[in-house]
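*Asks:* what's the 3D shape of this:
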Amino acid sequence: MGGTRKGSGELTEQRGTARGAERVGLLSLMALVVGSMIGAGVFSLPQRFAQETGVLGALVAWLVAGAGMLTLALVFQSLAVRRPDLDAGVYAYAKDGFGEFAGFLSAVGYWASACVGNVTYWVLIMSTLGAVFPALLAGGGFVAALASTIGLWFFYHLIKRGIREATAINAVVTVAKVVPILVFVLLAAFLLDPQVFAQNLTGAGYAGSLFEQVRAAMLVTVFVFLGVEGASVYSRHARRRSDVGRATVLGFLSVFAVFASVTVVSYGILPMSRIAELPQPSMAGVLSAAVGPWGGALVGVGLLVSVLGAYLAWTLMAAEVLFVAARDRDMPRFLAESNDRDVPVNALLLTTLLSQVVLVITLFSANAFDFALDLTAALSLVPYLLAAAYAVKLAVTKETYADDRPAMRRRELAIALVATVYTAFLVYAAGIGLVLLGCVFYVPATILFARTRRERGARVFSAREFTLFAVVVIGAAVGLVGLGAGWITL
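*Replies:* Okay, the predicted model is just below:
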């Protein structure tokens, strides 16, 4: 990567590396973090937690998950300051720390996870609207597929109009979708029944110990924090590089407070057993029990706005990662083209096309839809792990650290180590089967890497890169064997 590496005492405010790039401020960057993290998951939290634990277990689970993800947010904040020359952080950190092929795997995996994840939003939108317009559920899903396709390409043209317009819309949508959630929290807190809350306190109805309840609830939190890297991915458009770190931490803390509040106040409205049986979005059932049918309608509107906002944020990030990788000659050069509004048009088009293909598949298969949710998380977590490990590498080698500030280096090393261990646990929690299936995707995707190297007139693999590729091929082979043997299922 270009740029001169600097010690922490020499860092200055920088305006990014993209000439003529449209600049966005702290609030817009923070909205990208919040917008990408708050999708459909928050509306399902009451039921998912009530199935596993009571109030005490939920509080412990959120404390552990929040602390772990906070260290990751602090890692992104630190890296934004220490390496301001690296844009689209999740991909760039993996490349700078562990080589071009590792960076390529991080970029293509992150991009694919965003495309696959985006499709799940359209499925949720159509299922929610289907309750009001039954035609969306008729015809074997054809009407829903058609409506989703129209929406998908509408967003393509919206983002193509310009980065500033898209991020401004995202900021408005973020506010619009947060309001119903905050209304839910305030109403549930005001109507909270202390007796019901006390009955739900210890999770006495569950057979497992508190530790077992917390462990099960932790798995619920694994996927809800995806998107914490939103500002880092979009760093080349920041007015001030320091805004990237601030937006990451402030956005994370805001979303964490919302997630935990939604979970806890729900225990004061209904017994755990009833919450656990609510259909999704369970937040609607809780609010309907508290205030009547209009509460469920309010949550339904919030869900639609939330999902659309998350789709916009993730489409922006997916195209951005692909574009920056191509600009840095780690993807084919045609993906590095942008229009006069600083929009990576070819990267955006390829992102939309992949989403379209996956949309056609998943809308007609419930199993494929569930699989897409899990694979989205698994592909996203590996780049997180590499970013945290990169922060550890910088601290251990003392690169970018001034010699006269050892205390800062030790503190950031400790944070990076915790983040690395935590994200490694999340990869483990996602399941080895999904990691192996990710390898199945990486092997054919490596064709893009080979084409890029040929465009540069370079060898396809160095010796170390070939070793990593061999490991990926072995993982893919094991994954295919697992599919054939039935111990990995789609």
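
*Asks:* going forward, measure contacts between C-alpha atoms and count neighbours the same way
*Replies:* OK.

*Asks:* ok, now which ones touch Gly99?
*Replies:* For Gly99, the contact set (CA atoms under 8 Å, 6 or more residues apart in numbering) comprises Glu465.

*Asks:* Another for comparison:
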Amino acid sequence: MSNKKIGLVSLTALVLSSMIGSGIFSLPQNMAAVAGSEALLIGWAITGVGIIFLGLSFFYISRLKPELDGGIYTYAREGFGDLTGFLSAWGYWLCATIGIVGYLVVAFEGIGTFTDSENQVIFGQGNTVASFIGSSVIVWLVHLLIAKGVKEAASVNLVATVVKVFPLILFIALALWYFSPETFRQDMQGSALNNSVSDQVKNTMLITLWVFTGVEGAAVLSAHAKKRSDVGLATVLGIVIALVLYVAITVLSLGILPREVIAAMPNPSMAGLLNEMIGSSGKIIITFCLIVSVLASYISWTMYSSEIPYRGAQNGAFPQILNKLNSNDIPINSLWFTGFIVQFCLVLVLLTGKSYEALLLISTSMILVPYLLIGAYLLKLAFLQNAAWHIKLTGFMATLYGIWILYAAGLDYLLISVSLYVPGIALFLHSRYRHQGGKFNLNKWEKGLLLVFALLFIWAIQVLLNFDWG
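*Replies:* Prediction:
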């Protein structure tokens, strides 16, 4: 039996690993394409403040309500009722489960850079038959790893996180050595982009919006922590480390090559920048790091994905079949459920390609409401318990940031994501009916919320029919 708990270092590594996936390796090009150095610095300042308040929300909730396990789902349910809690859990689970498929796609696309040639394509863009077989093998190997115990999986993730962070530190060290203040100061306002600094800032926000997804990892796995106090601390530590890495990599890159040159680079753009500094070995280092990074992120996100339905099943929000632990205290049926969904999405990747990319972006927008509810719950909790002023301020700022990122995501994607909530609501009603002995027992607030979703669903269908799927 594996009943070991996760310590602070492993918890922090889980948070960091889930945030640092494939995006960081393309971040220099992504940011340079939309902003000059002035807007980039402002954008990071806004994001940094907002995400720190969000992280502090997890920190304070874990201390005000140390008995609550499950993070995203449990906090929303405790603060706003069963239906809201389920919607938060469903949105988060769907985002996580569909999103982790992207890690497998990127991993085998990276492997393809070492094996493929113009005359022979084996792994391609991660959507070939060979990629499908390889990804499927990884899905079930990770399934076996996690089934043996969270401690064991977290230990593997810790090693992988160290491996993937080291080259990032190497990149930053080299960038400091090669940094040119003159290059950095060229066109700081990004005049060649033909838009204002404020517009550039908004465009950077649309990118930085996603890079901190995974901040909630320690809270989701709080039941497996050695000490409950480690949950909030691991969250804050993970955020600070990730923020330093993100800012350093993007800002220093603009001192290596001009913005317009970086903006035209193929991704992962860090490979091109490292190639500029140390030669062709740079591409090999970054590609290897990318593969390790996304596979480590896959492990951590699979752990989160299996935990959420299990927590929901305990309260009748998900089917009771998911409320089962194996001898290693792992929610085994929920883990199987997640594995089968990932396998189904891999089939979609093989068959649909670009349609899957659109689905991925839509599903990712579903995580924004759960983030908003975290700040809102701390704000409510702080006033109910008459907590210190700085805790109330944290809840307010995190809520404000949650509203901002909803706005930045765009109305179309948020509306279309409503269509993904509808099957979840049907699942909730079925599970609740069984759990409540043949009754729904919905209060007026929940009935009103269902009506709002019904109206939004009609609007979402209209948007869906006119949506450009690329």
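
*Asks:* Ser266 of the first structure maps to what in the second structure?
*Replies:* For Ser266 of the first structure, the aligned residue in the second structure is Ser253 (criterion: TM-score structural alignment).

*Asks:* What of Ser282 of the first structure?
*Replies:* Using TM-score structural alignment, the partner of Ser282 of the first structure in the second structure is Ser269.

*Asks:* Quick one: neighbours of that match, just the number.
*Replies:* 23 (other CA atoms under 10 Å).

*Asks:* And the nearest residue to it once chain neighbours are set aside, how far from Leu257 of the second structure?
*Replies:* With sequence-adjacent residues excluded and distances taken as CA to CA, 6 or more residues apart in numbering, Ser269 of the second structure is closest to Ser26, at 5.1 Å. Using CA to CA, to the nearest Å, we find Ser26 of the second structure at a distance of 15 Å from Leu257 of the second structure.

*Asks:* got it, and Val137 of the second structure?
*Replies:* 40 Å.

*Asks:* With Leu379 of the second structure instead?
*Replies:* Distance, Leu379 of the second structure to Leu257 of the second structure, by CA to CA: 44 Å.

*Asks:* what does Leu237 of the second structure give?
*Replies:* Distance from Leu237 of the second structure to Leu257 of the second structure, by CA to CA: 31 Å.

*Asks:* which ones are touching Ala217 of the first structure?
*Replies:* Residues in contact with Ala217 of the first structure, defined by CA under 8 Å, 6+ apart, are 49, 52-53, 57-58, 61.

*Asks:* Tell me which two of the residues you listed sit farthest apart.
*Replies:* Greatest spacing in these, by CA to CA: Glu52 and Ala61 (10.7 Å).

*Asks:* between those two, what contacts are shared?
*Replies:* Residues touching both Glu52 of the first structure and Ala61 by CA under 8 Å, 6+ apart: 214, 217.

*Asks:* before we move on, the earlier item: wait, isn't the match of Ser282 of the first structure in contact with Leu27?
*Replies:* Yes - between Ser269 of the second structure and Leu27 a contact is recorded at 7.4 Å, counting by CA atoms under 8 Å.

*Asks:* about what we covered before: more crowded one of Val137 and Leu257 of the second structure?
*Replies:* A count of neighbours by other CA under 10 Å puts Leu257 above the other of Val137 of the second structure and Leu257, at 19 against 13.
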